[in-house]
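**Q** Provide a 3D model corresponding to the input given below.
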Amino acid sequence: MTPTTPFPRRTARTVDVGGVPVGGGHPVSLQSMTTTHTRDVAATLAQIRRLADAGCRIVRVAVPAPPDAAVLAEVVAGSPLPVVADIHFSSGLAVKALEAGVAKVRLNPGNMDDPDGLRRVLALAAERGVPIRFGVNSGSVRTVHGERAGHDLANLMVDVLLEWVAMARKEGFQDLVLSAKASDAPTTIFAYRRLAEATDLPLHLGITAAGPMDEARTRSGIVLGTLLAEGIGDTIRVSLTGDPVQEVLIGHEILAELGLVPRRGVRILSCPTCGRCQVDLVGLAAEVKRRTADILAPLTVAVMGCIVNGPGEAREADVGIAAAKGRGVLFRHGRPLCELAEEDLVDALVDEVRSLAEEAGG
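**A** All right, here's what the predicted structure looks like:
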């Protein structure tokens, strides 16, 4: 592997999620979950369309009660994305979700204790060719299996999952995806590493209860980045308390930084500033980011604040500026174009970015 080639991927079985292949060396798919009440079909579909526009490939919806299950067929019919039904506690709701035509069902082994009902779900899923994700999280598995607390948490999650896999295979069901999410990075990473060694099933990566934006970005970046760099993971979700569209944008950023998906949009490089900086670089970078947010072409833009590293960094970007007191130099593909007054730098840089984007068709 070289710095310009993708990280090698773990080989996993392939399952089909509503036309999106998962595992088997296929691209890692971004997943998110709606925050609407699923029974509010209009609001749910509006949010799904926003997620699709942001680059989401698979969407999960909560099905906590019969009124939500009752509208699933309408949600599935109107969704531009494959719909996954998120089921807890009730095998009956899982059956209704399958009858409604969902592309996948997520079941939580931490809160389902209905062997006969589970067998009915597996039989119907097999009949309809629908995969199932067994997804445990640290809170629910610890509640149900507390008597096994002699296990550390990561091993407990994995052991429960492997028991469910064995049970499903005994019933002849193979189209499985697994996930094991804790709320801290070390537990989650350890669990996924063990799952990756113990099974060839595709893995959905994520962290549970990740928190608001800043905390979620950090925790998810550590967990997803570590595992993906080790070749582990076939779908991902960045969980955060907030707009799920942000989950997709952050997830895409993680995948693109690792070279696992093509970059989409402008990537801003800016220095952290130091005592040599004599311009308002924070303000300059923020304005450039705001004014290029609508550009989809995969461009790297440097906004640098001094003459030490600035020219070199700006030369490595598609376009950039290296600013000094009251002035700065505009670069394009490593070539200095002109020297400008500080107040003209952002306008010139944004114009150059848009010119490059038009040339690239984005």
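**Q** drop to CA atoms for contacts and neighbour counts, all remaining ones
**A** OK.
**Q** measure residue 196 to residue 12 for me?
**A** Using CA to CA, to the nearest Å, one gets 9 Å for the distance from residue 196 to residue 12.
**Q** Ok, residue 178 next?
**A** Residue 178 sits 11 Å away from residue 12, going by CA to CA.
**Q** more neighbours, these two?
**A** Neighbour count, other CA atoms under 10 Å: between residue 178 and residue 12, residue 178 has more, with 25 against 21.
**Q** chain center to whichever strand or helix holds the more buried one, what's the gap?
**A** In this assignment (DSSP states H and E), residue 178 forms part of strand 176-181. Offset of strand 176-181 from its chain centre (CA atoms, centre = their mean, to the nearest Å): 15 Å.
**Q** again with stretch 64-80
**A** Here stretch 64-80 shows a centroid-to-chain-centroid distance of 23 Å under the convention CA atoms, centre = their mean.
**Q** Show residues contacting that stretch.
**A** Residues outside stretch 64-80 that contact it (CA atoms under 8 Å, 6 or more residues apart in numbering) are 37-39, 41, 44-45, 48-49, 52, 62-63, 82-83, 87-88, 93, 96-97, 100-102.
**Q** These, buried ones only, as a ChimeraX selection?
**A** What follows is the ChimeraX syntax for the buried subset of those, where burial is set by 16 or more other CA atoms under 10 Å:
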select :38,39,41,44,45,48,49,52,62,63,82,83,87,88,93,96,97,100,101,102
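**Q** Out of the contacts of stretch 64-80, name the ones that lie in helices.
**A** 41, 44-45, 48-49, 52, 93, 96-97 (DSSP state H).
**Q** Can you tell me which of those residues is nearest residue 291?
**A** Distance to residue 291, by CA to CA, is smallest for residue 52 among the ones in helices among the contacts of stretch 64-80, at 22.9 Å.
**Q** my guess is that closest one contacts residue 83, does it?
**A** No - look at residue 52 against residue 83 with CA atoms under 8 Å: they stay out of range, at 11.7 Å.
**Q** Name the residues contacting each of those two.
**A** Joint contacts of residue 52 and residue 83 (CA under 8 Å, 6+ apart) do not exist.
**Q** got any residues that touch both of residue 178 and residue 12?
**A** 201-202.
**Q** before we go on, could you also do this sequence so I can check it against the first one:
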Amino acid sequence: MSRIVRVGNVFIGQGYPVSIQSMTNTKTVDVDATVRQIRELAAAGCEIVRVAVADFESARAIRKIKEVLDLNVPIVADVHYDHRLAIEAIKNGADKVRINPGNIGQDWKVKELVEVAREYSVPIRVGANSGSLRKDFEQKYDRITALAESALYEVRLLEKFGFYDIVVSVKSTDVLETIKANEYVASKVDYPLHIGLTEAGVGETAIIKSAIAIGHLLLKGIGNTIRVSIAGDPIKEVIVARKILASIGLRKFGQVIACPTCARCEIDVEQIARSIEPIVEKTDLTVAVMGCVVNGIGEGRHADVGVAGTKNGAVIFKSGTIVKTVPREKIVEELIKLIEHTRSVPQ
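**A** Prediction:
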């Protein structure tokens, strides 16, 4: 059982859905660009957005961003080195701050931040990653324990000042280190955990590593909010996060399932699947694209909507029952019509 932390209009913790986070890569002081990207992230399914706060101008830009933003998306201020930036961000409307007490400096600085966070009812995320371990812990413990204990040290520091509105994060670039360190922390505290890999990489490498680590932890009941780290467009992070949560049954998001194809395949499965995926992802439907009728309808029976190739085109089915036979050139068009109709009907 984990505690519950409120971040704007989103609750993190026991009993609430695992929330999806990402981070803008625009300059925070560029309000227009940042607002535009936050809107894109929210449209893709991002529920909490983090922005970098490197200076006072960036901290003050949060107020402008929230004034312009026509969405109720919680904004998290990502702060390093200067506790005054975190304080300024809170005073300008940040819904949560992410700090690393290890690089903030003396304890009195953390205490000052805690006092303001408590006054404004703003939670603090603390933690450690594989590049920011406490040196004394590196010498005392193995790498995994050092990572976990570095995060727990920061938790205890906040607790020392009577602050308990905490989210904890421990991340490594290594899958097994991330898993083991989070398991360690989860066994020691009941604060909600923000999970993911740090610097996971690009493309398929980042996706695979993140899916293994995040999926494993979530299936063990560890983790309350996630960020998939992928170098480049943050929209990809949100899409992959949704797919991870849908794949393990923690959230109901639209997804396309497709057969791997074989010599019996009668239609271009990949092309059809790619054509409909952007539409399906905006629904809560599972849509099957199957290459032939030999196993197609049977294997796709659990899908809400599906298509199976035939020698002359395809059959389109709903919940395992054929509703229409269509020629090849009409497959995508007719499938989209059924998807649109099905998602508009209360389930």
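**Q** circling back to that earlier point, state the span of structure 2 onto which the strand holding residue 178 of structure 1 is aligned.
**A** Matched against structure 2 by TM-score structural alignment, strand 176-181 of structure 1 falls on residues 166-171.
**Q** do the same with stretch 122-138 of structure 1
**A** Against structure 2, stretch 122-138 of structure 1 falls on residues 114-130 (TM-score structural alignment).
**Q** can you check stretch 205-214 of structure 1 too?
**A** Aligned using TM-score structural alignment, stretch 205-214 of structure 1 spans residues 195-204 in structure 2.
**Q** Give me the contacts around the matching stretch.
**A** With CA under 8 Å, 6+ apart as the test, stretch 195-204 of structure 2 has contacts from 129, 169-175, 178, 182, 206-207, 209-210, 213-214, 223-232.
**Q** Inside strands: which ones of these?
**A** Among the contacts of stretch 195-204 of structure 2, the ones falling in strands (DSSP state E) are 129, 169-171, 225-227.
**Q** Farthest pair within these?
**A** It's 129 and 225 that sit farthest apart of these, by CA to CA, at 16.4 Å.
**Q** mind checking what residue 17 of structure 2 lines up with in structure 1?
**A** Alignment note (TM-score structural alignment): residue 17 of structure 2 maps to residue 27 of structure 1.
**Q** Contact partners for that match?
**A** Residue 27 of structure 1 neighbours (CA under 8 Å, 6+ apart): 234, 260-261.
**Q** In these, which residue is surrounded by the most others?
**A** Most crowded among the contacts of residue 27 of structure 1, counting by other CA under 10 Å, is residue 234 at 27 neighbours.
**Q** can you count the residues close to the spatially closest residue to that one that is not a sequence neighbour?
**A** Using CA to CA, 6 or more residues apart in numbering and skipping the chain neighbours, the partner closest in space to residue 234 of structure 1 is residue 28 (4.8 Å). Residues contacting residue 28 of structure 1 under the criterion other CA under 10 Å number 22.
**Q** quick one, strands of the stretch 51-200 of structure 2?
**A** For the stretch 51-200 of structure 2, the strands defined by DSSP state E, counting those that start in this stretch occupy 75-79, 96-98, 124-129, 166-171, 193-195.
**Q** May I see those strands organised as JSON lines, with distance to residue 331 of structure 2 added?
**A** Shown next, in JSON lines, are those (distance: least, CA to CA, whole Å):
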{"stretch": "strand 75-79", "distance to residue 331 of structure 2": "42"}
{"stretch": "strand 96-98", "distance to residue 331 of structure 2": "47"}
{"stretch": "strand 124-129", "distance to residue 331 of structure 2": "48"}
{"stretch": "strand 166-171", "distance to residue 331 of structure 2": "44"}
{"stretch": "strand 193-195", "distance to residue 331 of structure 2": "40"}
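**Q** And those strands: which comes nearest residue 321 of structure 2?
**A** Nearest to residue 321 of structure 2, of those and by CA to CA, is strand 193-195 at 40.3 Å.
**Q** got a winner among the ones in strands among the contacts of stretch 195-204 of structure 2 for most neighbours?
**A** residue 170 (31 neighbours).
**Q** That one contacts residue 179, correct?
**A** No - judged on CA under 8 Å, residue 170 of structure 2 makes no contact with residue 179 at a distance of 9.2 Å.
**Q** Check which helix or strand residue 246 of structure 1 maps to.
**A** Taking DSSP H and E as the definition, residue 246 of structure 1 sits inside helix 244-257.
**Q** which residues of structure 2 does that helix align to?
**A** Under TM-score structural alignment, the match for helix 244-257 of structure 1 is residues 234-247.
**Q** Average offset of the matching stretch relative to structure 1?
**A** Compared with structure 1 after fitting, stretch 234-247 of structure 2 has a mean deviation of 1.9 Å; criterion: mean CA distance after the TM-score superposition for structure 1.
**Q** still on that earlier bit, mean deviation, the match of strand 176-181 of structure 1 versus structure 1?
**A** Superposing on structure 1 and averaging over aligned pairs (mean CA distance after the TM-score superposition for structure 1), stretch 166-171 of structure 2 comes out at 0.5 Å.
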